[in-house]
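Q: the following comprises the amino acid sequence and a computationally predicted model.
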Amino acid sequence: MAKAHPSNSRRAIFLSLLLGASSMLVVAGIVHSPGEAFRASLSGLQIWWQNVFPGLLPPIMLAELLAASGLLHGFAALAEPLTRGLFRLPGAAGWAIAFGWSAGIPAGAKETARLRDNGMIRNEDVDTVLLVSHAPNPFLIVLVIGFGFMRSPALGWAIALGLWLAAIAAGAVWARIAKPRGPRVPVLPATQPRALLIRALRAAADARKEDGRPFGKLLADSVTGAVGTLMTVGGLMMMSAVVVRLLQLFLPGNDLWLQVPGLYELHLGAYETSQSALFVSDPARACALLAAALAWTGWSGLLQARAAFGLNAPFPWLRVISSRLLHSAAALVIVYALAKLVLSGKLRFAERWPVPSANAEAWSASAGVLPNGWSHLSENMTVALASFGVFLLLALLAALIRPKTPKGKDDSGGQR
């Protein structure tokens, strides 16, 4: 049996000691201040239950339904020329990017690992694919953060658009300055639009045929997967809330702790930032800082990506952290400009969506308020239920256009 490398053994021992010591410190803090720990955990649970769960359950289900219907595969095929030209990646990477943007964290990392295991992307392409595909769910930004926390879907869309533009810009820069030297992915010649569309439709049909689940099974699996994902998010939010509160107790008198939740957990960071006085004095700057925290995704988001990436290959931690910082810097600049346009009225995503008032008192009275009342909760639930109805219609359409099972593959042995 081959012996383990000494450096790997030392790293494993160091990580074990670090995790053990950190766990013991958290346990000691909870024992020292059980009341504060309980209230912090309860606040994390409240934010998750009243905002994150109803806002994200339908979109996560939609992502699963879209993936099973094959539409995302078709979108990825359409984006292949763009993927090769901008990021110098194989066309298959477009699928990981499309799925990561729609399903959120950690779907991009999971699909990146699957493409790597199947030989569809190279090992040196992994960090670039992770950079572009690892992003929060757009519905989280618009419904939960924009509508639930900031009371402004327009600013939510500005942040979402800025994160996507920042991911594209950071990915293009990263592919040219940080990738190791090697054979470049050839850029395909310009393809006729009709041929590209036919290839996208064929990719969607093949993906739906490969999945093969009936609509009832598909819907049940999407519910199970979405609830499981959200339960994981809820546990991370509660644990992060306890850790941050303990840090505030034992290291008081530092205003920097207002932004600490964003370093650990993106949902708590978004909520705390929306509650800060910065939203009263300078909403555009607050949106820019919030976008930088969302691009970073917090340590919990990085750990989720690591878990979804699997153990078949080492996770490029250093390159992933560096690329996330690049994405954060780009998001900071782009979202600040977009938020300024939204606040000035020069950029509007919908006429009926409110834009934050320039009056500080009016803004503080409406922004960053946790919806404890039934009226706010009912509004959030109404948006979620309406979205869910649209998702069901899309899923039903996907089930109706699903290709028939070829002869000889039906379980009953007959012909459908």
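A: Good, I have the coordinates. Numbers count the residues shown, from 1 in each chain.

Q: going forward, measure contacts and count neighbours with C-alpha atoms only.
A: Fine.

Q: which of the residues in stretch 85-98 are buried?
A: Neighbour-count burial for stretch 85-98 flags 85-98 (criterion: 16 or more other CA atoms under 10 Å).

Q: endpoint to endpoint, that stretch covers what distance?
A: The first and last residues of stretch 85-98 sit 16 Å apart, counting by CA to CA, to the nearest Å.

Q: which parts of the host helix or strand of residue 155 are buried?
A: Using DSSP states H and E, residue 155 falls within helix 153-177. Buried residues in helix 153-177, counting neighbours by 16+ other CA under 10 Å, are found at 153-175.

Q: how about the residue lying closest to residue 179 once chain neighbours are set aside, secondary structure?
A: Sequence neighbours aside, residue 124 is the residue nearest to residue 179 in space, at 6.9 Å (criterion: CA to CA, 6 or more residues apart in numbering). Following DSSP: H, G, I helix; E, B strand; the rest coil, we place residue 124 in the helix state.

Q: what's the first helix or strand after the helix ranked longest in the chain?
A: Longest helix in the chain by number of residues (criterion: DSSP state H): helix 215-250. Counting by DSSP H and E, the element after helix 215-250 in chain order, helix or strand, is helix 260-264.

Q: what's that following helix in contact with?
A: Helix 260-264 is touched from outside by 240-241, 244, 268-270, 272, 293-294, 296-300, with contacts defined as CA atoms under 8 Å, 6 or more residues apart in numbering.

Q: what sits against residue 122?
A: residue 116.

Q: check contacts around the nearest residue to residue 223 once chain neighbours are set aside.
A: Using CA to CA, 6+ apart and skipping the chain neighbours, the partner closest in space to residue 223 is residue 61 (6.2 Å). By CA under 8 Å, 6+ apart, the contact list for residue 61 reads 219, 222-223, 225-226, 391.

Q: chain center to the longest helix of the chain: distance?
A: When distances are taken as CA atoms, centre = their mean, to the nearest Å, helix 215-250 is centred 13 Å away from the chain's centroid.

Q: stretch 89-98 now?
A: The answer for stretch 89-98 is 16 Å, by CA atoms, centre = their mean.

Q: in addition, the following structure is provided for comparison:
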Amino acid sequence: MSVRTMPGFRRPFRRLRHIALLGAGSGALLIGGLALAMPRVALEASLQGLSVWWEVLFPALFPFFVLSEVLLGFGIVHLVGTLLDPLMRPLFRVPGVGGFVVAMGFASGYPVGAKLTSRLMEQRLLNREEGERLVAMTTSSDPIFLIGAVSIGFFGRADIAPVLAAAHYGGAMLVGLAMRRSGMRGGGALVPPLPATGGGPLRRIREALAAMHRARLADGRPFGVMLQQALQSSIALMIIVGGLVVFFSAALQLLIHSGLLAALRQGFMLALQAFGLPASLSDAFVQGTFEVTLGSRAAGNGLSGLALPPLIDRVAAAAFVMSWAGLSVHAQVAGLMSGTDWRYGPFVRARALHAVLAAALVYLLWPLLFHGPL
């Protein structure tokens, strides 16, 4: 009998699970009570979340959801996987198909990386540890949101985009490297490493094309059926994403107006002061804990009524919030990964690590990449 299967070892984890379920139920009951007590706040916050979903998230994510399904059906993922296998396995200990997820995740933002990873896990192209590493690394903002919404929209400064992008995406790559050793004692990869072949790049390309052809034959769906199913599944996913955005937007505003987040804000103020940072950034961290858009906007504006913090500190706060991604994105990722054996624990630890690394990289890269006026 292994240690993990001993009754004495499993009992504390059952207690933690029961406590977590009780906490989630109590939180839902609290939000429901606040919504009944403050219906106008709930309605306005819900409309604000709905506006963000319809005007920003739907046009940004829906095409990528459909495109990813079509590319999977055509076997493009297998082609990319064969080409990138010699790079992805040594660096991140994931098969080459992870390179496709990294590219799509960075280009289209959260939660596309989780959506693609879940599909690859369902197709048994990734095991649990590989999927967890891939989701942790690819849960990131898209460049349009980082540059257009945060840098230009919230900060009014296009010149901070290079620092913010390098810190955010560089932190994601460092998370992938840091998680290389996770699951070392688990089962082996579902897809074994491709054998080293002679013949150079041309032979690798021929093998990649052959892998794509085999995957297309195995799928077998006509293009019309494939596109119809891609549209149906993508619309269903967008409705789930929209519901979570609306819920967390309303929950955050209800908690703020009720004063229940005052203790959390005070805690962030004390932590920031302990590190020599402006306490006026606490609003960004409080709101960013729940929702990335609201937290990034608060980082650009500072805390109303207090002096505006230095630009470098506000950019570091925005990098922290975008890399943590907010509980709204966490819920989206958990929903997309619910059909697999993925675990939330490694994901939340990776998000915290990514947030800290991204904020630290802002201070490290600031003298090198920022050349605008302060």
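A: Arrived safely, thanks for sending. Predicted model, so just to flag it, every value in this text is computed and none were measured.

Q: report all helices and strands that the helix holding residue 155 of the first structure contacts.
A: Here helix 153-177 of the first structure touches helix 80-87, helix 126-133, helix 283-296, helix 317-344, going by 3 or more CA pairs under 8 Å, 6 or more residues apart in numbering; DSSP states H and E.

Q: just want the angle from it to helix 126-133.
A: 160 degrees (axes from the mean of the first three to the mean of the last three CA atoms, to 10 degrees).

Q: how about residue 180 of the first structure, nearest residue that isn't a chain neighbour?
A: Residue 180 of the first structure's closest residue in space is residue 124 (CA to CA, 6+ apart), at 7.0 Å.

Q: does that neighbour touch residue 178 like I think?
A: No - here residue 124 of the first structure does not reach residue 178: they are 10.1 Å apart, not a contact under CA atoms under 8 Å.

Q: distance of the residue nearest to residue 223 of the first structure relative to residue 111 of the first structure?
A: With CA to CA as the criterion, residue 61 of the first structure and residue 111 of the first structure are 17 Å apart.

Q: thought residue 327 of the first structure was touching residue 170?
A: Yes - Residue 327 of the first structure is within contact range of residue 170, at 5.5 Å (criterion: CA under 8 Å).

Q: so what sits against both of those two?
A: Counting by CA under 8 Å, 6+ apart, the residues touching both residue 327 of the first structure and residue 170 are residue 131.

Q: element containing the residue nearest to residue 223 of the first structure, please.
A: Residue 61 of the first structure belongs to helix 53-69, assigned by DSSP H and E.

Q: return the set of buried residues in that helix.
A: Applying 16+ other CA under 10 Å to helix 53-69 of the first structure flags 53-69 as buried.

Q: coming back round to it: what about the helices and strands packed on helix 153-177 of the first structure, which gets the closest to residue 147 of the first structure?
A: Nearest of those to residue 147 of the first structure, taken as CA to CA: helix 283-296 at 13.5 Å.

Q: ok, average deviation of that closest one from the second structure?
A: For helix 283-296 of the first structure, the mean distance to aligned residues of the second structure following superposition is 2.6 Å (mean CA distance after the TM-score superposition for the first structure).

Q: give me the contacts around that helix.
A: 135-136, 155, 159, 162-163, 262-263, 266, 269-270, 273-274, 278-279, 324-325, 327-329, 331-336, 339-340, 343.

Q: before we move on, what about stretch 236-249 of the second structure?
A: By CA under 8 Å, 6+ apart, stretch 236-249 of the second structure touches 45-50, 53, 58, 61-62, 290-291, 327-328, 331-332.

Q: just give me the mean distance for it relative to the first structure.
A: Looks like 2.6 Å for stretch 236-249 of the second structure (mean CA distance after the TM-score superposition for the first structure).

Q: contacting residues around the one residue sitting closest to the centre of the second structure?
A: Centroid-nearest residue in the second structure, with CA atoms, centre = their mean: residue 139, separated by 2.5 Å. Counting by CA under 8 Å, 6+ apart, residue 139 of the second structure touches 105-106, 109-114, 323, 325.

Q: one more time with 10 Å
A: Listed by CA atoms under 10 Å, 6 or more residues apart in numbering, the contact set of residue 139 of the second structure reads 102, 105-106, 109-114, 172, 322-325, 329-330, 333, 347, 350-351, 354.

Q: and if you look at residue 246 of the first structure?
A: Contacts of residue 246 of the first structure by CA under 10 Å, 6+ apart are 25-26, 29-30, 32-33, 36-37, 40, 240, 252.

Q: out of the residues you listed, who's the most crowded?
A: When neighbours are counted by other CA atoms under 10 Å, residue 240 leads the contacts of residue 246 of the first structure with 26 neighbours.

Q: and the counterpart of it in the second structure, how far from residue 45 of the second structure?
A: Mapped onto the second structure by TM-score structural alignment, residue 240 of the first structure lines up with residue 248. From residue 248 of the second structure across to residue 45 of the second structure, the span is 9 Å (CA to CA).

Q: residue 308 of the first structure against residue 107, yeah?
A: Yes - using CA atoms under 10 Å, residue 308 of the first structure makes contact with residue 107 at a distance of 7.5 Å.

Q: looking at the two now, which is surrounded by more residues?
A: residue 107 (26 against 19).

Q: what's the counterpart of residue 83 of the second structure in the first structure?
A: In the first structure, residue 83 of the second structure lands on residue 78 (TM-score structural alignment).

Q: just the buried subset of the contacts of helix 283-296 of the first structure, written out for ChimeraX, thanks.
A: Those of the contacts of helix 283-296 of the first structure that count as buried under 16+ other CA under 10 Å are selected in ChimeraX with:
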select :135,136,155,159,162,163,262,263,266,269,270,273,274,278,279,324,325,327,328,329,331,332,333,334,335,336,339,340,343
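
Q: what about residue 188 of the first structure, which SS state?
A: Under three-state DSSP, residue 188 of the first structure comes out as coil.

Q: what residues does it make contact with?
A: Residue 188 of the first structure neighbours (CA under 10 Å, 6+ apart): 80-82, 84-85, 91.

Q: ok, now residue 389 of the first structure?
A: Residues near residue 389 of the first structure by CA under 10 Å, 6+ apart: 58, 383, 395.

Q: how about it, what's its match in the second structure?
A: Match for residue 389 of the first structure (TM-score structural alignment): no aligned residue.

Q: quick one: the helix or strand residue 389 of the first structure falls within to helix 215-250, angle?
A: Assigned by DSSP H and E, residue 389 of the first structure falls within helix 374-400. Helix 374-400 of the first structure runs at 140 degrees relative to helix 215-250, counting by the same axes, to 10 degrees.

Q: buried residues in helix 374-400 of the first structure?
A: 376-377, 380-381, 383-385, 387-388, 391-392, 394-396, 398-399.
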